[in-house]
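Student: Got a predicted structure plus its sequence, pasted below:
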Amino acid sequence: MDWEAIKNKIISFFQNSGLNILYAILAFVAGLVFVKLIVLALKRIFSRTKMEKVTQGFFVSTIRVLLYVCLVFVIAQILGINTTGFLAVLSTAGIAVSLALQSSLSNLANGVVLLITHPFKEGDFVSIGGVEGTIKTLDMTHTVLVSVDNKLLSIPNSTVVSSVITNYNVLGKRKIIFNFAVDYASDIKKVKEIINSVMYSNGKIKLDPAPFIALKTLNDSSLGIMANCWVDSEDYWDVFYFVTENVFNEFKRNKISIPFNQMEVRLREDSVEMPVIQEPLPERIEKPTKEVIIADPIERMIVKSEKKRAQKKAKKQAAKTENKEKKSE
C-alpha cells in the first residue's frame, strides 16, 4: 500500500475543499441555532392557540425532524456532494430502514391517528389496555403516562390505538359505587340513613342526581348494601376514601355490626325421606315432521333407501335390547 499517495490525496482534498468544509461547519452550527429558534417560536405560537399540549408536542417534534433533514441536504450541497445521487441512495436506504423499522413507522402513523381521533388530552387520567395513569405527552412514537405511584410509563402508539381506552376525565363527572356488608340483625332503614348522612356531609358530592342507597344482595354471612354518588372527576379518590372511612366509623358509633364470614351447622336427628315418583318413564313419541317434497326422482330414491336402512337398524337395536332384558330375567 502506497501511504505516500494516500497522504498526498488527503492533502489535495483539504487544499481544494478546505473552504467548503469550513462553510459546511459554519452552516451546521448556524443550522442548529436556526432549528432551535424555529422550535422555540413554534412553541410560543402554539401556546397562544387553543391547540392542546399533546398535539403541540407532536407537531413540534415532527417539524424538528424535518428541519434537521433539510440541514443535512444543505451541508451536502456545500460540500459538493451530488444530491440527486444522495437522494437515490437515501430512498434505497429508506426502503431498507422502513422494512427494519416497521413497528416504529406503525407507531408514527398511529400517533397521527391519535391526534385525529383525540381520545385524551394532557392531564387526563386514563386506562389504556389495563394500564392506568395521567397523560403527560404524546410523542411521535409513544404515549407517555405517569402512574399513580409516580412511575413514567411509555406505551407504543400502535398499542394505544389497538387497546381499549377509558378516559375518566373527559365527561367531567364520575359515579362512585360503594358496597357495604352489615349483619342480618341490622336495621336496614337505619343503615341507609347513616350512609346517606355521611354522603350529605361532604360538599364535593353532587345532590343532583342524589346519592342512591339500597339493599342489593343477601349474602351467606351478611346483607350487601350498595350505595353510589356523583362527584367531579378530580374529587373521585378524596370522596371515595372519605365515605369509606366515615361510614365505618359511624357503623361502630351506632352499634351496626359488620360480620365476618360464618357458617351455621345443624345436626339432624330425624331421618330424611325423599319423595319418589314410582311411575316409569313415558314411551318415546316421535315429533311429527313436515315431509320435504324432493323433485329429483334419483335423489328421492336415495332418501327412501336411507330411511329404510335407518328403520331396519332401529328394529335390530330394539330386538337386541329385548333379548338382553329376557336373558337378565
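Tutor: Structure received.

Student: Please make it C-alpha for all contacts and neighbour counts, starting now.
Tutor: Fine.

Student: Against residue 147, how distant is the most centrally placed residue in the chain?
Tutor: Residue closest to the mean C-alpha point of the chain, counted by Cα atoms, centre = their mean, is residue 129 at 2.4 Å. Computed with Cα to Cα, to the nearest Å, the distance linking residue 129 and residue 147 is 14 Å.

Student: Comparison target below:
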Amino acid sequence: MDQENIEEIIQTLATNGIDWGGKILFALAIFFIGKWLAKKITDLIRRTMVSRNVDPTLTSFIVNIIYYLALAFVVIAALTKVGIQTASLVAVIGAAGLAIGLALQGSLSNFAAGVMLILFRPLKVGDFVEAGGAMGSVKEVGIFNSILLTPDNKTIVVPNSNITSENITNFSTQDERRVDLVIGVSYEADVKKVKEVLLEIVNADERILTEKGITIGLLELADSSVNFAVRQWVKSSDYWGVYFDLMENIKLRLDAEGIEIPYPQMDVHLDKPE
C-alpha cells in the first residue's frame, strides 16, 4: 500500500469520524436539552394543576405520564439524529412486544392497577389507609407504585397491583369515627357502679359527639374479668387523642374508686402428702 492510499484512508476516517462525532454530540445535546425541557414542561403543568385545585393524586399521575411520553419522544429524536431508522426500531420493538409483555407483565399489571386507582379513586393523596399489606398516609399514587408514609415517618413503596388485589381500608373518607374500648374489671366489682363511672368519664370529654349516642354495656363474662364495651363517636381528627385520653382517665378513675382491673394470674395449690 503506497503513501497516497494511506493518506486517503486517513482522510476518509477523519472525515467520517468528524461527521459521526458531530452527530453523536448533536444527539446528546438533543437528549439532555429535551430531558430538561420535559422536566420544565411537566413542572409547569404540575403548578398549573395545583393552582386550579386539581386533585393531587390525579395531578401526580398525569404529570408522570406526560413526562415519560415526552422523554420517549426525545429519545426517538436523538436516535434519529444519529442516523438510526426509528421506523425499523419501532418494528423491532413491535415484533418483540409479546416477549416484552410476558417479561414485564408485573409492571404492566401495576400500570393497569394505577389507572384503576385513578379512575375509581378508592384512595387519594393525604388519606390514611391500610392497603397492599401496609398502613400509612398516601404520599403519591404513581404509574407503577404508590408511596405511603407511616406515622413514624417511614416510606413504604407498594406496587399498585398489590393495592387493587386486596382489601383497601380508608380511614379518611368519613368525618366521624367510633372509638371502641373494652374495659375489664374484677368479678367482685359492682356492675352498676362501673357503668356509672365509665359514663361520667366519657361525658367529661367535650370532644365526644354525645348526640350520636354513647354505648356502655356488659360485653363479656371472661375467664378472669367482666368486660365492658365503651363506644362513642368522635371527629376523625380527634380519634387517637380521645382514645389515649380515655384509656388513661379510665385507669386513674377506676383506681381512685377502688375498682380492680384484673390481670392474668395463676393460683398454685400444694397438697401435703399424707
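Tutor: Yes, it's here. Just so we're clear, the structure is a prediction, and the values are computed from it rather than from any experiment.

Student: which residue lines up with residue 81 of the first structure in the second structure?
Tutor: Aligned counterpart of residue 81 of the first structure in the second structure: residue 84 (TM-score structural alignment).

Student: Let me see the ranges of the strands in the first structure.
Tutor: Listed in chain order, the strands found in the first structure under DSSP state E are 125-128, 131-138, 142-146, 152-156, 165-167, 173-182, 212-218, 223-232.

Student: These: which one's closest to residue 302 of the first structure?
Tutor: Among those, strand 165-167 comes nearest to residue 302 of the first structure, with 58.5 Å by Cα to Cα.

Student: elements contacting that closest one?
Tutor: strand 125-128 (3 or more Cα pairs under 8 Å, 6 or more residues apart in numbering; DSSP states H and E).

Student: What range does the strand it packs on cover in the second structure?
Tutor: Going by TM-score structural alignment: strand 125-128 of the first structure matches residues 128-131.

Student: which residues touch that stretch?
Tutor: 123, 135-138, 162-163, 166-172 (Cα atoms under 8 Å, 6 or more residues apart in numbering).

Student: In terms of distance to residue 16 of the second structure, which of those residues ranks first?
Tutor: Checking the contacts of stretch 128-131 of the second structure one by one against residue 16 of the second structure (Cα to Cα), the nearest turns out to be residue 162, at 52.7 Å.

Student: ok, how many other residues are close to that closest one?
Tutor: Residues lying near residue 162 of the second structure (other Cα atoms under 10 Å) number 18.

Student: corresponding residue for it in the first structure?
Tutor: If you follow residue 162 of the second structure across to the first structure using TM-score structural alignment, you land on residue 159.

Student: Its match and residue 125 of the first structure: what is the separation?
Tutor: For residue 159 of the first structure, the distance to residue 125 of the first structure equals 18 Å [Cα to Cα].

Student: Please name the nearest non-neighbouring residue to residue 264 of the second structure.
Tutor: Of all residues not flanking residue 264 of the second structure in the chain, residue 224 sits nearest, at 6.9 Å (Cα to Cα, 6 or more residues apart in numbering).

Student: Make a PyMOL selection of the buried ones in the contacts of stretch 128-131 of the second structure.
Tutor: The buried residues among the contacts of stretch 128-131 of the second structure can be selected in PyMOL (16 or more other Cα atoms under 10 Å) with this line:
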select buried, resi 123+135+136+137+138+162+163+168+170+171+172
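
Student: Can you name the two of the contacts of stretch 128-131 of the second structure that sit furthest apart?
Tutor: 162 and 172 (20.1 Å).

Student: Next up, the contacts around residue 217 of the first structure.
Tutor: Per Cα under 8 Å, 6+ apart, neighbours of residue 217 of the first structure: 223-225.

Student: now the second structure: which of those residues match?
Tutor: Of the contacts of residue 217 of the first structure, the ones still in contact in the second structure (both residues aligned by TM-score structural alignment, their matches' Cα atoms under 8 Å) are 223-225.

Student: Buried members of these into ChimeraX, please.
Tutor: Of these, the buried ones can be selected in ChimeraX as follows, counting by 16+ other Cα under 10 Å:
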select :223,224,225
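
Student: could I get the kept ones among the contacts of residue 217 of the first structure as CSV with distance to residue 194 of the first structure?
Tutor: Shown next, in CSV, are those (distance: Cα to Cα, whole Å):
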residue, distance to residue 194 of the first structure
223, 15
224, 15
225, 12
